[in-house]
Every structure is written in C-alpha cells, then in structure tokens.
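1. Everything below, folded, please.
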Amino acid sequence: MYYGLIEAGGTKFVLGVASADGTILARHRLPTTSPEETLGQSISWLADQGYDLAAIGLASFGPLNLDRAHAEWGSTTRTTKPLWSGTDLVSPFARAFGCPVGLETDVNGAALAEATWGAGRGFGSLLYLTVGTGVGGGFVAGGRLLQGMTHPEMGHIPLPRHPHDTAFPGHCAFHGDCLEGLVAGPAVMARWAANLSDLGPDHEGADIVAWYLGAAIVTYQAILAPARIVLGGGVMATPGLIERIRDYARSRGGEYFAGNVDEIVTRPGLGNNSGLLGALAVALEAAGHSLECSSDTWRLMPIHSQIAGGG
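-> Prediction:
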C-alpha cells in the first residue's frame, strides 16, 4: 500500500509518497503561498506520481479544528499565516483522490513519528517541540497523542523574562511575549535583524533563547514528565544551542525531576524526516491502523481489532 504525505508548513509544503514500512518513495517541496495555489499544486504533484493511495496524511501548521463532530473539522482556525484562516485542508484531497484523509498538527505528527520510529522509540512517552517560524509541541504517551478540547498550544505558554530582554515586547500577534513570541525565528529577527545561527556563538541572543527554552522544558517536565523531549525546527540548527538549553534546564530544575536532562533533551532521531514521517503516521491511522512500537520493532495494528480486544 502507498500513502500520500503532506507536511504543511508556514513557509513551505513538503510532499511525499511512502510505503507502510516508512520508505519514502518520492519527495517534493513547494513554497506556501495562497491556499488555492498551494493545495492545488500539492494535489497535482501527488496525482502525477501515479500511485494508488490508500490514504493521505496531512501534518499541518495550526491552529486546526480537529473535532470530527464539528462542521468545520479539517480546517484551520485563527492562524497568523495570511490568507489561511478558515481554510478547509481535508476536503480538496478527499475529493481528488477518493481515499481517507487524516489531519493532525505538524508537531503532533512529528511527535508520533519520533515516538514510533525515532528518538522516543521504546521509551513510553515523548514531547516534540519545534522551534522555527513558530513554536509548537505534541506529546505522546503509550502510543497516544495528548488531546483536550483541541490540540495543545505549547508554544504559547507565558514565561518569566530574561533580565537582559525585558525591553522586547514579544512578537506573537496574540500574546506578545509568550514562548513563541520570544524564541521563534521572527522574534529573533525582530530583535537582532539576523537568524540566530548567523549571530555568532558569543552573541547574547543564543544565551537568551536558550534561557527561555530551558525554562519551558522545566515547565513541561513538571506537567507531563516526558521520557524524551525532542527539539526540532530551524532555530535548533544553531550550533551549541541544545547544549545551552540543557544547562539552563538542569539548573532551573534543581535536580528535582526524574531522569538525566542530557539524555531527555535530544535532537530528532529521524533528522529532517520527522515531519514527513509524521504525515505517514497520520495517514496510517486514517487508513484504520494503530501504531505500536517497542524498543526494536514496530508494527501496524488494525484499530477495529484493538477496540474489539478492549485495548
């Protein structure tokens, strides 16, 4: 069986086709422009690959309406991405291909992928946090995503302010100086007119961003106690940043929380494939499978069999 993959980001869409074993057979990237243009180009590319798709997985920027009982399930809600608020993401693909289409946030998808195939394999619980154009997080425990009234918004938690950063008002359109408004790429650019990786190792920017992310990690440890916290996204490509974050998390945690921060806080085990394989995880579930993994194996289980067995 073959699956269509869509990693829908704020600046680019990454498309793919994969088999159920996780082999990516084709891949394509296109810029995120208007909904009509971007979704249309995505449909055309998938169709041109010539595969009979069993399902399509969409792992998208948000916020998203993930309530299947709601009339607007499958759409974006109020997003900071121009033109995209209220966009129906699912229906165009369902009409074009006539197969099940699953939808999750990009970070939830990446969390599922890392928990199944990557850095969290065999550990039972994992939090994936992306730090890029925005900040978002997903949490998996026992193979299941954390969901409440909607998906979590881990990038919008409030934080204390770094003593050398109090003059900056923050860059989040909704909350000002939430985590995203302080450490995401646009917030870095608004302060220092450069990407974090271009500022140099001695610039105060890297220390300030690490300080905030260290504080966020301790917050997540206190609430969720994840066995692994995976940090992805473009900002995390900054040399030495993850080591600084670990140092601040260790100091702020006061040796109170379980586990070794140097082991818990880690890079994606799937490298640049976390997002696309996240879309595969979403597609597999849309096709009626549940992902089950252990330390050295993973397999698909039909969801109806799981329910019938009381799982």
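2. CA atoms for contacts and neighbours, from now on please.
-> Noted.
3. what's the longest helix in this protein?
-> Taking DSSP state H as the criterion, the chain has its longest helix at helix 204-224.
4. how about the strands in the protein?
-> When secondary structure is read from DSSP state E, the chain shows strands at 2-8, 12-19, 24-31, 53-60, 101-105, 125-131, 135-141, 144-145, 228-232, 265-266, 289-293, 298-302.
5. mind listing the helices in this structure by residue range?
-> Using DSSP H, the helices of the chain run over residues 35-48, 91-97, 106-117, 179-183, 185-192, 204-224, 241-253, 261-264, 274-286, 303-308.
6. Surely Gly253 is in contact with Tyr220?
-> No: counting by Cα atoms under 8 Å, Gly253 does not reach Tyr220; the two are 10.9 Å apart.
7. Comparing those two, which shows the higher neighbour count?
-> With neighbours defined as other Cα atoms under 10 Å, Gly253 and Tyr220 compare such that Gly253 has more, 19 against 15.
8. for comparison, sequence B:
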Amino acid sequence: MVEPLLLGAIEAGGTKFLCAIADRDGTPLMQTRIPTTTPDETLGAASAFFAEAARRHGTLAAFSIGSFGPLSLNRVAADYGCITSTPKAGWQNVDLLAHFGRTIAAPTALDTDVNCAAVGERLFGSGQGLDTFCYVTVGTGIGVGVLINGAPHGGANHPEAGHITLPRAPGDDRFAGICPYHGDCLEGLACGPAMHARWGVPAETLPGDHPAWDLEADYLAGLCATLTYTVRPDRIIIGGGVMQPLMYDRVRRALTAKLAGYDASMRTIDMANYVAAPTAGSSAGLTGALALAYRTATRQWPTHWTITETTSIEADAVNA
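-> You can find the predicted model right below:
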C-alpha cells in the first residue's frame, strides 16, 4: 500500500501568493489566492491557510516556496531564506524561511519563482524531455531560471540574468531605464514597466507594427545570445505578459543576427524550436513548487504526474 504524502507549496509573486496542498500524485486538495500586500498580512494569511489545511487533511510531508526575489539561497549566508534587495516596497529583508519555519512543521525548500516555473515546464510544458534549458519571464521584471541536468541551478546564489547590461538597441539612446539599482540594465530597459515608461502606455496596448516591439526583440535576443554563449541550453522558453505572440519570430530573427554564424553547432540551431513559448499554463510555477516539495520528501522528481482539469491550478482559483 502506498503511503500518503501531503505536499504544500506557495508561488509567491509581487501581486499575489498562490497557495496549495496536494497529494503524492500532484492533485490539489485545497488552494487559495492571497493578494500581496504587507508581509504581515500576506504571510499571516498564508500561514492561516496551511493551518486550516493541516486541520482538514493532516500534517505536510514537505513544503516549498517559489518566490520573487532577489532571494538569499546560500545556506551558509547570514540572510539565508530572505527576500533581499527587492524593489517591492516593504518586502526587503523579509525572512520567508524563518516565518514559515515557525508555522509549518515540515522539511522546507525555497527557490525562485522562475526556477519553479522552469520545473513546471519540464514536467508538463515546453521543457519536457530536456535536461538543460532556460526559462525567461518578461513582465513586471525580467527573471531567468536555469535547469541543468534536470535540476534548478543555484551555485553561490540564483542567477540574476535579468540585470545584465547589454549594448543599446539601435535608436534607443535617450531612455534612461527604470531599474533602481542599475538604471539601464536589461530589466530597466525591457520589462513591462520600462516599456510603459518609454512609450507612455502599457505594452499590451501597443499595435503590432509599433517600433517598440523591434526594440524589445533586440534586447531579449541579446539576453538569449548571452545565455546561448554561457549556458548553451537545449532551449530558451520565454513567457510573461510582455511576450505577445508576435514577439517570438522577432526574437528569433534578432538572435540569429546576433550569433552571426559563429560556431558550427550554433549555425545548426533550429530557431523555431530553440526560442519557444511556455505551454504548461498559468499554474506552472505553483506546480513546479509542489514538485519541489515532492523532491524534498522523496529525493526524486515526480515522474507520474499528469495535467488534468483537477491538477491544473489556475492563477485565479480560490478554494479556502
């Protein structure tokens, strides 16, 4: 008889916390959506959800958090488990692991929201069958998750490729950028709020023939070229609210130009498959966090989970 295995996870975002518990097959048993307001309110509501879940369903075998950052993921660092220098007002130096360590008695894992989304894509989406790929999200910020040998890459800490400095796109000499730390890093030039600041309207309202899209494609292709040269992934998956369908071919063309025919292996890249859209759905980050909890409990990734209407955890689902 298979032992019960109760998993808990949070996808912690700048606008909402998605919380869920699931069984060993990845099937959600309870879930909720909590607005990201102050740390006290949001973390308190999340803890209350898991307390009620434990009352109804029993003790968690493992718990994981996929969070916005930057995070301190180095276990020997004094601030390990904290959100560090985030631009999210009021959330600097919030100790996620310490808070949930006081309220949830289970082995706990912490990773970035983009790494968890990458895990979700590997299980159910555009990363299936791949051991090494990058997941990029372009929205309020620009985050990059890296999976190497099938597991999220960390090292001394998690990657922050959204803050690399790239050559200015042709014709983009005057916009100062909006990053509070670097000004005109990639995120400062190409995230959703940067596009709004540059053009005066939200990115999604710009017509398909607006020059903003070629400019955006140039910057994202610069990121893809950097990832190609440094990580050499099997695929680069790009999602987020800024990535309109019209963007993919633009990024592919710009990336081909930037690679400039260098290295025979790069000349043979099939760009239609190399730069891809995510396909695991809006629940990829939370599903990936649940998979991280499963790995924490069992020391292996789930191989038997399947996406169904039951297991898909949509971003607006509420079941308290």
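9. Need the TM-score between these chains.
-> The TM-score (TM-score structural alignment, normalised by the length of the first structure) is 0.89; 295 aligned residues with a Cα RMSD of 1.9 Å.
10. Run through who's touching the longest helix of the first structure.
-> Applying Cα atoms under 8 Å, 6 or more residues apart in numbering, the contact partners of helix 204-224 of the first structure are 159, 161-162, 164-165, 179, 182-183, 188, 192, 196, 199, 226, 229, 241-242, 244-250, 252-253, 257.
11. Can you tell me which residue is spatially central in the first structure?
-> Taking Cα atoms, centre = their mean as the criterion, Val107 is the residue nearest the geometric centre of the first structure, at 1.5 Å.
12. which non-adjacent residue is nearest the equivalent of that residue over in the second structure?
-> Using TM-score structural alignment, the equivalent of Val107 of the first structure in the second structure is Val114. Take Val114 of the second structure and drop its neighbours on the chain: the residue closest to it by Cα to Cα, 6 or more residues apart in numbering is Gly145, 4.9 Å away.
13. Trace that neighbour over to the first structure, please.
-> With TM-score structural alignment as the criterion, Gly145 of the second structure lines up with Gly138 in the first structure.
14. Can you give me the distance of its match to Tyr128 of the first structure?
-> 5 Å (Cα to Cα, to the nearest Å).
15. Which neighbours do those two have in common?
-> Counting by Cα under 8 Å, 6+ apart, the contacts common to Gly138 of the first structure and Tyr128 are Val107, Asn108, Ala110, Ala111.
16. Touching, the first one and Thr130? I think so.
-> Read that as Val107 of the first structure. Yes: between Val107 of the first structure and Thr130 a contact is recorded at 6.8 Å, counting by Cα under 8 Å.
17. what sits in contact with each of the two?
-> Counting by Cα under 8 Å, 6+ apart, the shared contacts of Val107 of the first structure and Thr130 are Gly136, Gly137.
18. count of neighbours near the residue nearest to Val114 of the second structure?
-> 27.
19. With Trp91 of the second structure instead?
-> Counted with other Cα under 10 Å, the neighbours of Trp91 of the second structure add up to 20.
20. what does it align to in the first structure?
-> With TM-score structural alignment as the criterion, Trp91 of the second structure matches Trp84.
21. ok, now Glu160 of the second structure?
-> For Glu160 of the second structure, the residue aligned by TM-score structural alignment is Glu153.
22. ok, now which ones touch the nearest residue to its match once chain neighbours are set aside?
-> Of all residues not flanking Glu153 of the first structure in the chain, Gly136 sits nearest, at 6.2 Å (Cα to Cα, 6+ apart). Gly136 of the first structure makes contact with Val107, Leu129, Thr130, Glu153, Met154, Gly155, His156, Glu180 under the criterion Cα under 8 Å, 6+ apart.
23. The fifth one touches Val135, doesn't it?
-> In other words, Met154 of the first structure. Yes: taking contact to mean Cα under 8 Å, the distance of 7.4 Å between Met154 of the first structure and Val135 places them in contact.
24. which residues do the two both contact?
-> Taking Cα under 8 Å, 6+ apart as the contact criterion, the residues that touch both Met154 of the first structure and Val135 are Leu129.
25. So between the two, which is more surrounded?
-> Neighbour totals were compared for Met154 of the first structure and Val135, and Val135 leads with 24 against 20 (other Cα under 10 Å).
26. Run through the residues that contact the residue nearest to the more buried one when sequence neighbours are not counted.
-> Closest residue in space to Val135 of the first structure, ignoring its immediate chain neighbours: Gly155 at 4.6 Å, by Cα to Cα, 6+ apart. The contact partners of Gly155 of the first structure, by Cα under 8 Å, 6+ apart, come to Gly134, Val135, Gly136, Gly137, Cys178, Leu179, Glu180.
27. could the strands of the first structure go into JSON lines alongside distance to Ala210 of the first structure?
-> Conversion of the strands of the first structure to JSON lines gives the following (distance: least, Cα to Cα, whole Å):
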{"stretch": "strand 2-8", "distance to Ala210 of the first structure": "27"}
{"stretch": "strand 12-19", "distance to Ala210 of the first structure": "26"}
{"stretch": "strand 24-31", "distance to Ala210 of the first structure": "29"}
{"stretch": "strand 53-60", "distance to Ala210 of the first structure": "26"}
{"stretch": "strand 101-105", "distance to Ala210 of the first structure": "25"}
{"stretch": "strand 125-131", "distance to Ala210 of the first structure": "11"}
{"stretch": "strand 135-141", "distance to Ala210 of the first structure": "14"}
{"stretch": "strand 144-145", "distance to Ala210 of the first structure": "27"}
{"stretch": "strand 228-232", "distance to Ala210 of the first structure": "12"}
{"stretch": "strand 265-266", "distance to Ala210 of the first structure": "13"}
{"stretch": "strand 289-293", "distance to Ala210 of the first structure": "32"}
{"stretch": "strand 298-302", "distance to Ala210 of the first structure": "34"}
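28. Go through stretch 138-150 of the first structure and flag the buried ones.
-> Residues Gly138, Phe139, Val140, Ala141, Gly143, Arg144, Leu145 are the ones in stretch 138-150 of the first structure that count as buried (16 or more other Cα atoms under 10 Å).
29. export these to TSV and tack on distance to Ile208 of the first structure?
-> Supplementary listing: those in TSV, determined by distance: Cα to Cα, whole Å:
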residue	distance to Ile208 of the first structure
Gly138	24
Phe139	25
Val140	28
Ala141	31
Gly143	34
Arg144	33
Leu145	31
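30. which of the residues you listed lies closest to Leu66 of the first structure?
-> Comparing these against Leu66 of the first structure with Cα to Cα picks out Leu145 as the nearest, at 12.4 Å.
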